[in-house]
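# predicted model and sequence follow; I will ask about them next.
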Amino acid sequence: MNIHEYQAKILLAKYAVPLLKGGVAYTKDEAMDVARKLGKPVTVVKSQIHAGGRGKGWFKNDPGGKGGVRLAKSVDEVGANAAAMLGHELVTKQTGPVGKTVKRLYIEEGCDIKRELYISMLVDRTASRVAVVASTEGGMDIETVAHETPEKIVTQTIDPAAGFQGYQGRKLAFALGLSGKQVGAFVALIGNLYRAFTELDCALIEINPLVVTAGGEVIALDAKMTFDDNALYRHAELEALRDLDEEDPAETEAGKYALNYVKLDGEIGCMVNGAGLAMATMDIIKLYGSAPAN
C-alpha cells in the first residue's frame, strides 16, 4: 500500500526524522492559508499523487508549462500555482500517458539546498535482510543511477538480530561525503528510519532527495513509504490513510476477494497456468521489445 508524501512525513515526524514545516491543501484558499501560516519568503507547492518524477512531469492542460513541484515567492503565487494544478492531470514517467488527477497539494517551506543525496530502505530478498541504499546522486531516479553510474551507490544490510548499528551509518555517511555534525545527524536519521521501517511493517522508505542545507543541516526533503499489505491487519491507522482514488479500480476490486491482480499496460495477452511460466513468458515478450497485457 502506498501513501502520499504529506502522510509519510506525518508518520516520519513521530520518529524524529528531520523535516521542513508544511501542510496539506485541497483548495486554492487552503493553500494560501498554509503559506501565510508558514510565513517564509520561498514556499514549495507540491502535487500529491502516487507517482515519482512530479517535478519533471507536465500537466495535460499545459504541456509546455511547469511541472508538479513549483517554487512560489508570495502567497498570491502559491494561490496561482494551486489553481493551475488542482483538478488537472499530471503526467510523469511513472503515471504513463494517462496521468493522474491532482486532488491535493502539500505546501512546504523552502530551504537553501547545498547538496542532494539519496537514501532508501527496502527488503533485500537475496540477503533476507533490510538493506539501506544510499547515493550522492540525490534528486535523480535511482534506477538511472544504477544503470549509468553504479559506483555511486552504496549499500548496507542490517542483521535483524543485531539491528541497525552505528558503524553502518558512519560507513554510509563517509561514503556520501558527510563530515562533522552531519555524520551524527545522518546516523541518527538512519536509526530512526529503521525503527519506522520495522515498527510500521514497511516494504519501502525512500528519501529522495535527502538534502544538506547551507547551514549544514541534514533534512528529508521528500518522503515515500510503501507498506506490506500482508501486515495491514495490525495497522488500522495505516489502512485509514489509503487513497483509493490513486489505485487501479480493478486491483482494488480484486483485493476485496484476496486476489493478487496487477494492471499491465502492454499489447500482448498471456494465458498461462503457473506463476513461473507466466514470469518467463512476460520476460520473453519484453526481451523482444513488446510488453504483456492482462
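Happy to help now that I have it. All figures in this text were calculated on a predicted structure; none of them were measured in a lab. Numbering: from 1, shown residues only.
# drop to CA atoms for contacts and neighbour counts, all remaining ones
Noted.
# which residues touch Glu137?
Neighbour list for Glu137: 116-118, 145, 152 [criterion: Cα atoms under 8 Å, 6 or more residues apart in numbering].
# got another, please set it beside the one above:
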Amino acid sequence: MDLFEYQGKQYFARYGIPVSPGAPADTVDEAVTAAEDAGYPVVVKAQVQVGGRGKAGGIKLADNADEVREHAGNILGMDIKGHVVRRLWVEHASDIEEEYYASFTLDRAAKKHLLMLSAEGGVEIEAVAESNPDAIVKLHIDPVDGLDLATARQAAVDAKLPERALDGAADILVKLYTCFTEGDCDLAEINPLILKPTGEVHALDAKVTLDGNAEFRHPEWEDFKGLTEMDDREKMAAEKDLQYIGLDGTVGIIANGAGLAMSTLDVVNQVGGAAANFLDIGGGANADVMAGALEVINFDENVKSIFINIFGGITRGEEVAKGIVEALGRVDLKAPIVIRLDGTNAEEGRQILADAGIPEDKLRSEPTMLDAARAAVALAAGA
C-alpha cells in the first residue's frame, strides 16, 4: 500500500521523526484553517501518488489566507499526469540550507535491509545514481543486529554530510529504520531530508510503502485506504481478491507466486517487451481463480498477448490446465495466450491443453519461460 505524502508524514511522526506542522484539507476553507493552524508562510501541496507535482503547479507557497484560497482553489480538481487532486496537504514552510536523501528498503538478494543515503537530495535518486553513483552510500543492515546511532552517524560521515548535520541525521536514520521495521514498510524514504539554517535536520517529504502482508498487525492502516488510488483494472482485481498491479505495457502477465511474477516481468522486459500488469494468482489456480485473472487481463485494452507462467509445486499442472480450459469457456478473450507450464504434473497439464482442441492462434504452449516470453512479446508486437 503506497501512502500519500501527508499519510507518510503522519506515519513518520509516530516514530518521532520531525516533520513540518500541517494538516490535510479537502476544501478551500479547510485549507485556510490548516494554514492558520500551521502558521504562515505555508506550502499548499497536491496529494497525488505521482511525481512532478511542482512542475505541474501542484505545490505553491502562500503568505496569507487570500493566497491559500487562490492556490487551493486552483489545485483541487487539477489533473496531474492522470491523477485528479482531491486532497491537499498544507504545512508550515521550512527554511532550507541543504537537501539530502535517505531511505530504507529490503535487498532481497542480500537478504538484508538496505540504507541508501546521499548528500544530493531533492531530485530522483535514480538521477543521482546515473550522474554520480559515488554520491550514494549503500549500507546493508542485518535485521538481527539492527541499526545503532554510531553506525548511522558513520553512514552520514561517509555520505559527506556536513559536521553540523551529522547528529541530527543519525538520529533521524535510527528513527526511520525503526519506522521501516516496526512499522512494516517495504519502503521508507525521505527526499529531501533537509538541514535548516538553525542546524536542525528535518523530513520535508515522505514516501512510504506498507507491506500488505503485515496488515493483520495494523488495524490502524484501515484509515489509510480512503483515498488509495486504483485504476479500473485494479478495482476489478481487488473485487476478485487477486494480487494485481496495473502497468503500461502490452503483455498481460499471470503467474503463481510473487517471485515468479516478478521474474516474468523481468524476462518479458529482457526480450524487448513490456508487461501490462503484475498478477499473482498464488497457489490456488482453479477455474474460478483463472477465470477471474483472465477477466481482469481481458479488461485492459492495451493487452495484445497474455503470458501465463506456472511452475507447479503445491499447485498441480493438471488443475491449472483444467482451470484454463474451463476459464476459456467463460471468458471471450481478445488476446492470444502463451503458456509455460512446468513442475508438478506439468506433462498431464500440457496434455489436457492439447486435447482441449483450442486453436493455436488462441493458445500455444512453450517449454521454457524464455521461449514463452519471446512468443508473447512477438504476438504483442504483431497485433
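Everything's here; your move. These numbers were taken from a predicted model, which means no experiment stands behind them.
# overlay the chains and give the TM-score.
Put the two chains on top of each other and the TM-score (TM-score structural alignment, normalised by the length of structure 1) is 0.86; 272 aligned residues with a Cα RMSD of 2.0 Å.
# if we can go back for a sec, of the contacts of Glu137 of structure 1 - the most surrounded one?
Counting neighbours by other Cα atoms under 10 Å, Tyr118 leads the contacts of Glu137 of structure 1 with 23 neighbours.
# helix/strand/coil for that residue?
At Tyr118 of structure 1 the chain is in strand, as set by DSSP: H, G, I helix; E, B strand; the rest coil.
# in structure 2, what residue corresponds to it?
Aligned by TM-score structural alignment, Tyr118 of structure 1 pairs with Tyr101 of structure 2.
# what do you get for Leu221 of structure 1?
So Leu221 of structure 1 corresponds to Leu204, using TM-score structural alignment.
# from Asn298 of structure 2, how far out is that match?
Leu204 of structure 2 sits 41 Å away from Asn298 of structure 2, going by Cα to Cα, to the nearest Å.
# which residues touch the match of Tyr118 of structure 1?
Counted by Cα under 8 Å, 6+ apart, Tyr101 of structure 2 has contacts 116-122, 125, 189-193.
# and what of Lys100 of structure 1?
Lys100 of structure 1 neighbours (Cα under 8 Å, 6+ apart): 49, 88-91, 246.
# mind jotting down where the strands sit in the stretch 51-200 of structure 2?
59-62, 79-80, 83-84, 88-92, 98-107, 112-118, 136-141, 185-195 (DSSP state E, counting those that start in this stretch).
# need the winner for burial among these.
strand 88-92 (a mean of 27; mean count of other Cα atoms under 10 Å).
# identify the residues contacting that one?
With contacts defined as Cα under 8 Å, 6+ apart, strand 88-92 of structure 2 is touched by 6, 20-26, 31, 34-35, 38-47, 72, 76.
# in helices only, show me the residues you listed.
6, 31, 34-35, 38, 72 (DSSP state H).
# and of those residues, the nearest to Ile308 of structure 2?
Tyr6 (38.3 Å; Cα to Cα).
# ok, the closest residue to the closest one other than its chain neighbours to Thr178 of structure 2 distance?
Counting by Cα to Cα, 6 or more residues apart in numbering, Tyr6 of structure 2 lies nearest to Trp89, which is 6.2 Å off, once chain neighbours are set aside. Trp89 of structure 2 sits 25 Å away from Thr178 of structure 2 when distances are taken as Cα to Cα.
# strands along the stretch 201-350 of structure 2, start to end?
Under DSSP E, counting those that start in this stretch, the stretch 201-350 of structure 2 gives strands at 201-203, 207-210, 243-246, 251-255, 277-280, 305-312, 337-343.
# just these: most buried one?
strand 251-255 (a mean of 29).
# mind listing what the residue lying closest to the match of Tyr118 of structure 1 once chain neighbours are set aside touches?
Distances taken as Cα to Cα, 6+ apart place Gly121 nearest to Tyr101 of structure 2, at 4.4 Å, with adjacent residues excluded. For Gly121 of structure 2, the contact set (Cα under 8 Å, 6+ apart) comprises 99-101, 191-193.
# likewise Val42 of structure 1?
Val42 of structure 1 touches 71-74, 109-111, counting by Cα under 8 Å, 6+ apart.
# gap between the counterpart of the residue nearest to Tyr101 of structure 2 in structure 1 and Leu221 of structure 1?
If you follow Gly121 of structure 2 across to structure 1 using TM-score structural alignment, you land on Gly138. Remark: distance between Gly138 of structure 1 and Leu221 of structure 1 (Cα to Cα) = 10 Å.
# find residues that contact each of the two.
Joint contacts of Gly138 of structure 1 and Leu221 (Cα under 8 Å, 6+ apart) are 208-211.
# Glu217 of structure 1: which of these is nearest?
For the shared contacts of Gly138 and Leu221 of structure 1, the nearest to Glu217 of structure 1 is Val211 (7.9 Å; Cα to Cα).
# with adjacent residues omitted, what lies nearest to the aligned residue in structure 2 for that closest one?
Aligned against structure 2 by TM-score structural alignment, Val211 of structure 1 finds its counterpart in Ile194. In space, Ile194 of structure 2 comes closest to Glu99 once its chain neighbours are excluded; the distance is 4.5 Å by Cα to Cα, 6+ apart.
# brilliant, that's me finished.
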